[in-house]
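> next input, structure requested:
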Amino acid sequence: MKTTRRTAFVAAITALVVSLAGCSMGKPQASASASDSKTLTVWSMNGDLSPEVLNEINARFTKETGAKVKLEMHDWDGITTKVTTALTTSTPPDVIDVGNTQVSGYAANGGLLDLTSHKSDLEQGQTWVKGLEDSATYDGKLYGVPGLLAPFAVLYNKKIWADAGITTVPTTYDELEKDLDAIKAKHADDSSFSAFYLCGQDWYSALQWIWNDGGNIAKQSGSKWSGSLESEDSVTGVSDWKAFQNKYSAPASRTLATDSPDQTQIFADGKAATIIAPSSSIGTAVNLKSQVTKDDIGSFAIPGKDGKPQPTFTSGSDWVIPAKSAKSDLAIKWVKIAASPDIQENYVFPKQFLNPNTVEGNEHIMKSSAMTDSLKGYVDSAKAAVSTPMAAGWLKVEGNKVMETYFSSVASGTSTPQQAGEKTDAQLNDLLNQ
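Next comes the predicted model:
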């Protein structure tokens, strides 16, 4: 997971398939020699857990086991190549922080330790958020442990909404559209203003409409995956999204990505009353040359047609253990501490405002003194988190920007929802099964 809490990297996936094919890596290797058996190597990603949180985990681990931790921080750019290479060596790191949509690609080729028999112990009496648990599971087996959750929710500028006469968040989809109509009318003279800024390539957000109408990206039957974007429910969902996007977001946004131009900057400049973004965007918006303060920002989960929050894309990270780690027993102990309720509720959330990995943890933080209006919507969104297809080929789908092309073609009108669905399903049928 990047600091934007969105992108799972796909570079070197071909190398992963070639390098790991035929390798027997499903079991832990022999114990390490005495010289290095007391040092655990952990790879963590810049932008995920902070040094303060990681230091607390390491201190607890050392106190419990007597072992030390060699912590290595890595950037997201190029990390897939590094992980791919590490998984093929005889001395990989013992624990790796990976983006949640990456797990299936590594697990499918035998690179990760099967943690299924440890699941109950790792859950520690809690219930992992379903979207995170799903993303850590491949072919019915657990290969990752949810490390953190960064769900998407609506961020809105309270001042702009209040200027249009709106002081409470919508609780139904009809109310949302009514509120946005009022905001749009208030700014009718500004063609660059968006009542709700949505980029055409922003598939993470757009999926909410498809899921809410009962559609999906793809379905699995046995070992085979098939695209389902041309299904009636998916076509209805993407049609609803197109109508919403075209009506409330500036026309220029229909073919754009969220970072070009940066949608958080647009929000900070007061050119958008509303966006969908991860909680990290709150601090970013305030720290930019901005017209908004933290107190100006509120959040809510988009209400679906059924009155419940729309299902949201699961953004987060998982801890995985390479199958070739010689210290898998120690690695499991470290991961258990990192995923523990105390670390999640008393460090991950109050120190970084990232959601805990469990249902109970998200209920707990609602009562926390650190909870603010700008964070409440993320708890509701966390409960409705949904994962992308756990197919080994999903990394290739992201690498080829299949979903970006699909949604932007619909938003811009270059393809009808049905045409785009049929074309994209043909790509999914190929890529997901590779």
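> drop to CA atoms for contacts and neighbour counts, all remaining ones
OK.
> K27: helix or strand, and which one exactly?
Using DSSP states H and E, K27 sits within no helix or strand.
> and Q418, helix, strand or coil?
Secondary structure state of Q418, per DSSP: H, G, I helix; E, B strand; the rest coil, is helix.
> tell me who's in contact with it.
Contacts for Q418 (CA atoms under 8 Å, 6 or more residues apart in numbering) come out as 230, 235.
> mind listing what the residue most central in space within the chain touches?
By CA atoms, centre = their mean, the chain has its centre lying nearest to S315, at 1.0 Å. Going by CA under 8 Å, 6+ apart, S315 touches 1, 5-6, 100, 149-152.
> swap in I297?
155-158, 282, 373-374.
> repeat the analysis, applying 10 Å as the threshold.
By CA atoms under 10 Å, 6 or more residues apart in numbering, the contact list for I297 reads 155-159, 273-274, 282, 285-286, 372-375.
> also this sequence, please, to line up against the first:
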Amino acid sequence: MRSPASSPSGSRPTAALRASAAVLALSALSACGSSADAGGGDSAGAPSELTVWIMRDSVTDGFLQRFEADFESTHPGTTLKVQIQEWDGIGQKITSALASKDAPDVIEVGNTQVAQYAASGGVKDLTDRTADLQGGDWIPGLAEPGKIDGKQYGIPWYAANRVVIYHKDLFAQAGITTPPKTREEWIATTTKLNSGGNDGIYLSGQTWYALAGFVWDEGGDLAVKGADGKWAGSLDTPEAKAGMAFYQQLQALGSGPKDADEAKPLQAEVFAKGKTAQLISTPGGAAAIVKANPALKDKLGFFPIPGKTAAKPGAVFTGGSDLVIPESSRHQAGAYEVVKALAGEKWQTDMAKEMSYVPNRTSLAGVLAGNEGASAMAAGAVNGHATPNSPNWAAVEANNPIKQYMTQVLTGADPAVAGKTASAAVTKALNSSH
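Model (predicted):
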């Protein structure tokens, strides 16, 4: 049964993203669980009331009702008490819960926030359960942020990532019948579309998640962790420079601003004017476009961000949710059963179809067949990545030096100098607690 949660206060997490069939939303989400007999929990099969925290709008009421009924019927004597949590203030609320002696049994958390919560020492290490949960099949961009220093604290629940949304009519007018599959093809296609008063692509100068994908494709990263445990920004590496060079080439084939991100102006509203051929967004962005211009209904297509070769799509940031189990859960065995069910094939399939999410396993991508946007997202998810797995990553985003670096390069600054400055800022933010 579900019960309302108390009203927390504070700010919403900024680093993760999610997409649903009806709503465009980017948010950080996750959940976790713990193993039986590890930390003084209940014994396997013992009747109990399990408290589960789920973030608002992560799943529908219908999904929760089906899951609750099924779980309680297959676990006689156990009652689920699902409490819907608000995003405002959730970070502090989870931190306080993990430090208490009466924490909920399972918590959904944003995948990029697992490191922060694990650093508190209040999250159960589930490394010995990954085989039972078929961890070898998890999509990498969702599994990686749940793994801290070789230990799996967060269990992947669902994912969302960016794709290319395109205007089918403009592609047809340009004689383009097949979406590009490589970077080289993408540039050629976009160049062809960038004519006749149309923009080949709308790409703002500070869409840093897209840049991160290009850097990952080159074998680089935004920051790296040294043997001494300290982090160092890496935007001044050859790999980062190559990723930025491709971003600059692509961005020049449209009229996006060089000193703003995709929210200024809202890129969906720009696209809705009907003169833009492509943009990078979660599939849910299509709903915002159609809302702004209903005439574009059925005129939007989707394809994965192209990679360096056709063998693999371009790298993408994977946002979504993990499930975690607090150390202080009094029902360890029952909590693990909840996590195992939610992360298992039956409920992954149900949720993917209901919410148009990417399921946590690569082998389940086919369940989205027939949903063009979600299928493109699932195809891209196989090359998913996460932001640097530091508890202090939020400090980087607070005054994002990556955005500043991008604008500087796009407006003529020396990439080497701008990259060095940005790397120093990232390094300082990530090591702020040292």
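> just the ones of the contacts of S315 of the first structure in strands?
149, 152 (DSSP state E).
> most neighbours of all the contacts of S315 of the first structure, which one?
N100 (33 neighbours; other CA atoms under 10 Å).
> SS state for K81 of the second structure?
strand.
> all the helices of the stretch 51-200 of the second structure, residue numbers only.
Ranges of helices in the stretch 51-200 of the second structure, per DSSP state H, counting those that start in this stretch, are 61-74, 90-99, 114-118, 140-143, 168-173, 183-193.
> what about A210 of the second structure, which helix or strand?
helix 208-217.
> farthest-apart pair in the contacts of S315 of the first structure, please.
Maximum pairwise distance in the contacts of S315 of the first structure, criterion CA to CA, is 14.5 Å, between N100 and F152.
> how long is stretch 185-193 of the first structure from one end to the other?
11 Å (CA to CA, to the nearest Å).
> T207 of the second structure matches what in the first structure?
Mapped onto the first structure by TM-score structural alignment, T207 of the second structure lines up with D202.
> and that match, how close does it get to T284 of the first structure?
From D202 of the first structure to T284 of the first structure the distance is 19 Å (CA to CA).
> which residue in the second structure lines up with L148 of the first structure?
For L148 of the first structure, the residue aligned by TM-score structural alignment is Y158.
> got a list of what Q126 of the first structure touches?
Counting by CA under 10 Å, 6+ apart, the residues that Q126 of the first structure touches are 120, 340-341, 357-361.
> cool, A31 of the second structure as well?
Counted by CA under 10 Å, 6+ apart, A31 of the second structure has contacts 52-55, 106-111, 114, 146, 153-158, 320-325, 339, 342-343.
> list the buried ones in stretch 127-143 of the first structure?
128-138, 142-143 (16 or more other CA atoms under 10 Å).
> same question but for stretch 382-402 of the second structure, I mixed them up
Those would be 382-396, 400-402, for stretch 382-402 of the second structure by 16+ other CA under 10 Å.
> please apply the same query to stretch 75-91 of the first structure.
76, 79-81, 83-88.
> just name the closest of these to S290 of the first structure, please.
Nearest to S290 of the first structure among the buried residues of stretch 75-91 of the first structure, with distances taken as CA to CA, is W76, at 27.2 Å.
> quick one: the equivalent of that closest one over in the second structure from T60 of the second structure, how far?
In the second structure, the residue matched to W76 of the first structure (TM-score structural alignment) is W87. Applying CA to CA, the value for W87 of the second structure to T60 of the second structure is 16 Å.
> go on, M351 of the second structure?
9 Å.
> these two: which is more packed in?
Counted by other CA under 10 Å, M351 of the second structure and T60 do not tie: M351 has more neighbours, with 23 against 13.
> counterpart of that one in the first structure?
M351 of the second structure maps onto V348 in the first structure, by TM-score structural alignment.
> its match: what secondary structure?
Going by three-state DSSP: V348 of the first structure is helix.
> my read: it touches N362, true?
No. The pair V348 of the first structure / N362 is not scored as a contact, 11.5 Å apart, by CA atoms under 10 Å.
> now do the shared contacts for these two.
Joint contacts of V348 of the first structure and N362 (CA under 10 Å, 6+ apart) are 355-356.
> what residues are up against the closest residue to A15 of the first structure other than its chain neighbours?
Spatial nearest neighbour of A15 of the first structure, chain neighbours left out: T84 (7.3 Å); criterion: CA to CA, 6 or more residues apart in numbering. Taking CA under 10 Å, 6+ apart, we find T84 of the first structure in contact with 11-17, 19-20, 106, 111.
> how about the nearest residue to M244 of the second structure, chain neighbours excluded?
Closest to M244 of the second structure by CA to CA, 6+ apart is L211, at 6.5 Å.
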